[in-house]
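Novice: kindly generate the corresponding structure for this input.
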Amino acid sequence: MGAAVRYVRILLLALSLFFVFFSPVSAKWAYPFVVNEGSLFVITEEVVDEALLGEVVGKVTNHSSDEAAYHGGNFSNQFPKGTKYYAIQGTPSEEAIAIRTKEGTYIKAIYEGEYNGGDEFYLVILRWLLIAIAVIGIPVMVTRLVKRRKS
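Specialist: Below is the predicted model:
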């Protein structure tokens, strides 16, 4: 009887972990930003005069409001795909850039550091690995339990 209780406990633990890791979660970003060539720029409310705009230094290639998704390329959590980034005259592009808003104005984004948003990709792999373990492990445990009860 002790083995059966142990298998039931393992099964309950596996199911609990499954629901913990796979329950739907919606995470929102802490602040609006854009990524340009791996550099994270935080959006400010400071308007940039159009006369101060330099050349285009990039554009949004990926957009998502879901923090848990993998985000590669020139990414933004606020601006749609295709939104352009501009240099600001007198300011190095490594420090700040301007972004055109949907209203047609330009706002400043300040360099915050390197973007490490791709780290969530490893969580996706971990979740799929746990699913595979559950899909394979639970039937094996149930099969063993049934065989032991028959013998």
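Novice: please count neighbours and contacts with C-alpha atoms only from this point.
Specialist: Noted.
Novice: which residue ranges of this structure form strands?
Specialist: Counting by DSSP state E, one finds strands in the chain at the ranges 33-36, 39-47, 53-59, 62-63, 75-76, 84-88, 96-100, 106-114.
Novice: to Phe22, which of these lies closest?
Specialist: Phe22 sits nearest to strand 62-63 of all these, at 23.6 Å, using Cα to Cα.
Novice: output the contacting helices and strands for that closest one.
Specialist: Judged by 3 or more Cα pairs under 8 Å, 6 or more residues apart in numbering; DSSP states H and E, strand 62-63 is in contact with strand 75-76.
Novice: from the chain's centroid, how far away is the strand it packs on?
Specialist: 11 Å (Cα atoms, centre = their mean, to the nearest Å).
Novice: contacting residues around it?
Specialist: Here strand 75-76 makes contact (Cα atoms under 8 Å, 6 or more residues apart in numbering) with Pro32, Phe33, Val34, Val35, Asn36, Val60, Thr61, Asn62, His63, Ser64.
Novice: to check against the first, give me the structure of this:
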Amino acid sequence: MKRKSVTFIAGIMVLFFSLPQDIYATSWAYSFVVWEGYVYQVTDEEVERIEEEIGKVTAFSDMDQLPGNFSNAYREGTKYFSIEGTDPSEAIAVEISEDLYVKAYKEHEYLVKGINDNTGISFSGLFLTGLLAFVGVSAYQFRKNIRKKS
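Specialist: You can find the predicted model right below:
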């Protein structure tokens, strides 16, 4: 009986750890900013004519991906502007110093979401909770059986 329980729990643990996990790299291929849920790759191309301020960096890290208007290169407060004659869904301007702006091109959707953006329950989290509950109940039953025998 004991051997079957240990084998079952080991099988469950192997299954759990073989599930895909989200892994985020901390090595960046290029400098970027996130705006409106999309990554914009920042270039060296200077922008002469900006229109209006459309946002700013709300989170900076050169090590971790963060939710919001995140950047791996520009500090919090760095401003984004629309570019005269360019749709912001294609490119935006990033202010790198007073009166100096560079172009950032839209690349892809930014997949990191904030804590409040998560609308579902993680399968692995749910599975781990169930596994812990199973182990707890099994341990309780085991102790109960031992006490009856003594």
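Novice: just the contacts of strand 75-76 of the first structure now: which is nearest Glu45 of the first structure?
Specialist: Set against Glu45 of the first structure, the nearest of the contacts of strand 75-76 of the first structure by Cα to Cα is Pro32 (10.7 Å).
Novice: give me the nearest residue to the residue nearest the centre of the second structure, chain neighbours excluded.
Specialist: In the second structure, the residue lying closest to the centroid (Cα atoms, centre = their mean) is Val112, at 3.1 Å. Leaving out its chain neighbours, the residue that sits closest to Val112 of the second structure by Cα to Cα, 6 or more residues apart in numbering is Pro67, at 5.8 Å.
Novice: the one you found contacts Gly114, correct?
Specialist: Yes: Pro67 of the second structure sits in contact with Gly114 when judged by Cα atoms under 8 Å, with a separation of 4.8 Å.
Novice: which one's more surrounded, the two?
Specialist: Counting neighbours by other Cα atoms under 10 Å for Pro67 of the second structure and for Gly114 shows that Pro67 has the greater number, 19 against 10.
Novice: please list all residues in contact with the more buried one.
Specialist: Ala59, Val112, Lys113, Gly114.
Novice: now which residue in the second structure aligns to Leu12 of the first structure?
Specialist: Using TM-score structural alignment, the partner of Leu12 of the first structure in the second structure is Ala10.
Novice: OK, contacts around its match?
Specialist: Listed by Cα under 8 Å, 6+ apart, Ala10 of the second structure has no contact partners.
Novice: and the nearest residue to Val42 of the second structure once chain neighbours are set aside, what is it in contact with?
Specialist: Residue nearest to Val42 of the second structure in three dimensions, not counting chain neighbours: Ala104, with 4.1 Å by Cα to Cα, 6+ apart. When contacts are counted by Cα under 8 Å, 6+ apart, Ala104 of the second structure touches Phe32, Val33, Tyr40, Gln41, Val42, Thr43, Ala91, Ile92, Ala93, Val94.
Novice: likewise Lys148 of the second structure?
Specialist: Residues near Lys148 of the second structure by Cα under 8 Å, 6+ apart: none.
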